[in-house]
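Participant: I'll drop the sequence and a predicted model, then ask my questions.
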Amino acid sequence: MKSTALVSSLLLAQCLALSSGTASAANKAPRRTRQGDYLNRLLRRSPLSEPSVAGAAMEETVVSTTKTDRRAASAVSREQGGGPRGEAACRGSEFAQYAGYVMVDAAAGRALFYYLPEAIGNGNSSSKPLLLWLNGGPGCSSLGYGAMEELGPFRVMSDGKTLYRNPYSWNHVANVLFLESPTGVGYSYSNTTADYSRFGDNKTAEDAYLFLANWMDRFPEYKRREFYIAGESYAGHYVPQLAHQILRRSSPSINLKGIMVSLHTVVHQPQRHHGKILLHTYLQNVSFFSDHLWRNWTDYDSTVLPIIRDLMENNIRVWVYSGDIDGNVPVTSTRYSLKQLQLPVAEKWKNFYTQKWRPWFSSTKGTGEVGGYVVQYKGDLSFVTVRGAGHEVPSYQPERALVLVQHFLAGKTLPDCKNCGQDY
């Protein structure tokens, strides 16, 4: 069984990130600049100091240290089989953070690990939506990749030991729930050995749904809150399949409004990702790609397009995004997939814009900055490209990714440049 000390260590590391990261960097000799250091330079021109479209959501950020301790309130659910005593909380920064396990099969001893950084700002966690993030693979960790390398509140410096704040973290606009899924990914585990050879799309969706239902019993304030699911790569399967489970089960607690994915729709087998990430000090040499899981993946849909269509028919907002230099899930492949849906361009779109495709802008200052291209189809499906982004869009283009998710959650069209040079 996983040690509960792990959860406390992870949260403690992140609580100390602001104070220790700056001090340790100042006391070290100069070293060769690497990717983490380049990313850190985003702080110099972040929306926190230079407001932009994305920055509007950040201008009222304040420190919140008065949040009621929910661990006592959730003790009953843990005693009733909610999961091992692995929940930890951290409130020493601008937002509360929680991490722990939720049991999805008590008989098998199968539990999934989550990390929740709530929305930044006093009172924002109660007013912002809940966004579930899933990485793909199959076998990629949503903690190691999504939270620590892409859209979470912290990034890892190139020394592998020091954390620093990500100025474009998505908890500026939502409460973000990172889930290690399925069993065997990251810190999620089972006490039944056979579970590690039963991997597939259906089981992943079923366990993710059970996780959500049980997690909301532990966090009842999120019941009936606006809920969205987002992910990348093979999560182009996970996300719509989980959304489909939610629709089928008609849970009154889960108020699903929309999904946002890089559409990994037409495949013959799961795609392998060779990268591994080790965060040596804080995350104790845990690999964030499960090669064993990928090799034993036997159940997968050849396409999720019928599910996408069903979601649209049930008024679920669908945004499909793609980095325009992504070689794994390229724009061309996604366009061919969406073409199979045979969707007409939305009437309001045709009446307003003369082109099927039109640029969207991540900044409307001066002459504007193109963030990518977008088209909206009938049935509330939008396809968005992100300029200069590869497979992990929030890692390549964090500011543009934040503008993207901000407008997705608000249900607003991405900015054009008709107001360039003016306040948007």
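Facilitator: Thanks, I have the structure now.
Participant: switch to C-alpha atoms for all contacts and neighbour counts from now on
Facilitator: Noted.
Participant: For residue 155, identify the helix or strand it belongs to.
Facilitator: Using DSSP states H and E, residue 155 sits within strand 154-156.
Participant: Tell me the first helix or strand C-terminal of that strand.
Facilitator: Strand 154-156 is succeeded, C-terminally, by strand 163-165 (DSSP H and E).
Participant: which strands and helices sit next to that following strand?
Facilitator: Identification of packing neighbours for strand 163-165 by 3 or more CA pairs under 8 Å, 6 or more residues apart in numbering; DSSP states H and E yields helix 17-26, strand 154-156.
Participant: tell me which strands and helices the longest one is in contact with?
Facilitator: Read it as helix 17-26. Counting by 3+ CA pairs under 8 Å, 6+ apart, helix 17-26 packs on strand 163-165.
Participant: Then the shortest one?
Facilitator: Applying 3+ CA pairs under 8 Å, 6+ apart, one finds that strand 154-156 contacts strand 163-165.
Participant: residue nearest the centroid of the protein?
Facilitator: For the chain, the residue nearest the mean C-alpha position is residue 133 (2.9 Å; CA atoms, centre = their mean).
Participant: Now do the buried residues in the helix or strand containing that residue.
Facilitator: Using DSSP H and E, residue 133 sits within strand 130-134. By 16 or more other CA atoms under 10 Å, the buried positions in strand 130-134 come out as 130, 131, 132, 133, 134.
Participant: Put this next to the previous one:
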Amino acid sequence: MEEAKALFFFFFFFIVAASSLPANFAGNGSDASDALAKDADFIDELPNQPESIDFRQYSGYLLAEPVSNRRFFYYFVEAEDIRPLSKPLIIYIGAPSVNDLASALLSCFQQVGPYTVGDDGQTLIPNPFSWNKFANILFIEGPVGVGFSLSDNDQDIYETQEFWIIADMYHFIVRWMKRFPEHKNNDVYIAGQSYIGALGPGLATYILYMNTRPDSTPISIRGILMGNPKMDSDLEFITRFEAKFRMNIISEEILRDHRKLCHVKNTEDVLICWKPIGEYQRLALALDGYNVYSKFCPNIDIKSVGLDNFKEKVYDCNEQCVAGYLNIPFVQLMMHVQSTPWGPPMWQPYDSNTRVLTNISSSTPYIKAAMAKGVRVLIYSGVQDDENVIPNMIAIKSMNLTISSEWRPWFDNKVEVAGFVESYVGGLTYATVRAAGMKVMIDQPERGFILAKSFITNSSLPFTKFV
């Protein structure tokens, strides 16, 4: 009953939203103008990129919403293949940090794209585990306020909601398909981490709904890849301290207080619940929220910034380098970045100003609805993330799916146990990644690559080479 209610409000919102758009919004513009725009978006060469690049890359802006003239920035890399059109299209959506929205370009130049930024913040290094070795990848920066995306409405950088983001993403994708018509028949996969747990299933379900309308542009949605996704905010609030206890960050007494005082997520319990939360924050002050067993930047002198404000003073090492590269004026020129009304563009990894209204408290109804239409789902968890592993496992079990392949180890190319995996009837796979936190492609890039490629090619994760 709750699933049906959630989907009803979901589609009711979008029917009303779609009726307010100008006629033929998604398809406006001529084929000739789109061809010219595509040519203008072509990147001949990024500054300091590796030599012998054998794929094409593009970046620029496309209209996501016409009333406020919201324009999302994108970066597209073709598959590293002599026949890129034969490969599927991965649409990669940015994820948040602990509390903030994040740019898809952060994941691109840190994790899954063809390059990573060197320690000097200026040089691009080939990424041997780039996902464009088996797929075309479209990185979308949204909502407005994230990365280089823009709007004529100043308020867009302060407040939005999940349904708006999904609607804007959909219309952006349709417009992108018109600019790149050679990819309109590609199999499409939605990917991301963390916040993708809400946006991914919601966007996939909306695409499936819009595909039923006779005036829509069909999108061949085939799958969703979600890394350490935030799937159920209430469940996460209740169970998140279980993982912290299992990782020896908090004591049994703090866990017991959290179970007793933080059992319901509502305003009345905030002050009471603050006691165990505050104790955890004190204990975890010098821990990486993405991977509690990883190190902070080795070149940062904690004494010079002070432990109390350490996290507010510095980015993660890799984030510093990406920000340095994307804020080089010549890089922005080559990537066709537009100036803002208030001055030169400034790329930051996170947007902490935009408040996002939650419309999807649990994405499990949307996952089941997408699976019912043949969309496969991969949920993978780096086990050293102290927030989402346990909530995700409980959320998956709550869907009452039938196991098709029981829990077993899977292996990387070094013949080591890379994690564990279980598959369900209907197309859902859940996999863990050992020695990784939320950013699997940073902590264990080879294992993340194997996960994604196996899912995209619809093949089983490797068993041991000894069998």
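Facilitator: Everything's here; your move. Only a predicted model underlies this, so the values are computations on that prediction, with no experimental measurement involved.
Participant: what do we get in structure 2 for the residue nearest to the centre of structure 1?
Facilitator: Using TM-score structural alignment, the partner of residue 133 of structure 1 in structure 2 is residue 92.
Participant: residues in contact with the nearest residue to residue 177 of structure 2 once chain neighbours are set aside?
Facilitator: Of all residues not flanking residue 177 of structure 2 in the chain, residue 184 sits nearest, at 5.4 Å (CA to CA, 6 or more residues apart in numbering). Residues near residue 184 of structure 2 by CA atoms under 8 Å, 6 or more residues apart in numbering: 177, 178, 219.
Participant: for the helix or strand hosting residue 4 of structure 2, which positions count as buried?
Facilitator: Assigned by DSSP H and E, residue 4 of structure 2 belongs to helix 2-19. Neighbour-count burial for helix 2-19 of structure 2 flags 6, 7, 10, 11, 14 (criterion: 16+ other CA under 10 Å).
Participant: need those residues in TSV with distance to residue 123 of structure 2, can you?
Facilitator: Shown next, in TSV, are those (distance: CA to CA, whole Å):
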residue	distance to residue 123 of structure 2
6	47
7	46
10	44
11	45
14	43
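Participant: mind listing what the counterpart of residue 185 of structure 1 in structure 2 touches?
Facilitator: Aligned by TM-score structural alignment, residue 185 of structure 1 pairs with residue 146 of structure 2. Residues in contact with residue 146 of structure 2, defined by CA under 8 Å, 6+ apart, are 101, 102, 103, 348, 349, 350, 351.
Participant: Could you do residue 445 of structure 2 as well?
Facilitator: 111, 129.
Participant: Would you mind finding the match for it in structure 1?
Facilitator: Looks like residue 445 of structure 2 aligns to residue 398 there (TM-score structural alignment).
Participant: now for the strand holding residue 133 of structure 1, which elements pack on it?
Facilitator: Strand 130-134 of structure 1 packs on strand 175-179, strand 226-231, helix 235-249, going by 3+ CA pairs under 8 Å, 6+ apart.
Participant: Buried deepest among the ones you listed, which one?
Facilitator: Highest mean neighbour count among those (mean count of other CA atoms under 10 Å): strand 175-179, with a mean of 27.
Participant: after superposition, how close is that one to structure 2?
Facilitator: Its aligned residues in structure 2 lie a mean 0.6 Å from strand 175-179 of structure 1 after superposition (mean CA distance after the TM-score superposition for structure 1).
Participant: Can you identify the element that follows that strand toward the C-terminus?
Facilitator: Trace forward from strand 175-179 of structure 1 with DSSP H and E and the next one is strand 189-190.
Participant: with structure 2 superposed, average distance for that next one?
Facilitator: Looks like 0.7 Å for strand 189-190 of structure 1 (mean CA distance after the TM-score superposition for structure 1).
Participant: Distance from the chain centre to that strand, please.
Facilitator: 22 Å (CA atoms, centre = their mean, to the nearest Å).
Participant: and the helix or strand following that strand, which stretch of structure 2?
Facilitator: Going down the chain from strand 189-190 of structure 1, the next helix or strand is strand 199-200, by DSSP H and E. In the comparison with structure 2, strand 199-200 of structure 1 aligns to the range 160-161 (TM-score structural alignment).
Participant: so residue 438 of structure 2 sits in a strand?
Facilitator: No: with DSSP: H, G, I helix; E, B strand; the rest coil as the criterion, residue 438 of structure 2 is assigned coil and is not in a strand.
Participant: Next, count neighbours for it.
Facilitator: Residues contacting residue 438 of structure 2 under the criterion other CA atoms under 10 Å number 28.
Participant: OK, contacts around it?
Facilitator: With CA under 8 Å, 6+ apart, residue 438 of structure 2 has these contacts: 193, 194, 227, 228, 290, 291, 381, 382, 383, 384, 385.
Participant: could I get the residues you listed as a markdown table with distance to residue 122 of structure 2?
Facilitator: Converted to a markdown table, the contacts of residue 438 of structure 2 look like this (distance: CA to CA, whole Å):
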| residue | distance to residue 122 of structure 2 |
| --- | --- |
| 193 | 26 |
| 194 | 28 |
| 227 | 28 |
| 228 | 30 |
| 290 | 25 |
| 291 | 26 |
| 381 | 31 |
| 382 | 29 |
| 383 | 32 |
| 384 | 30 |
| 385 | 30 |
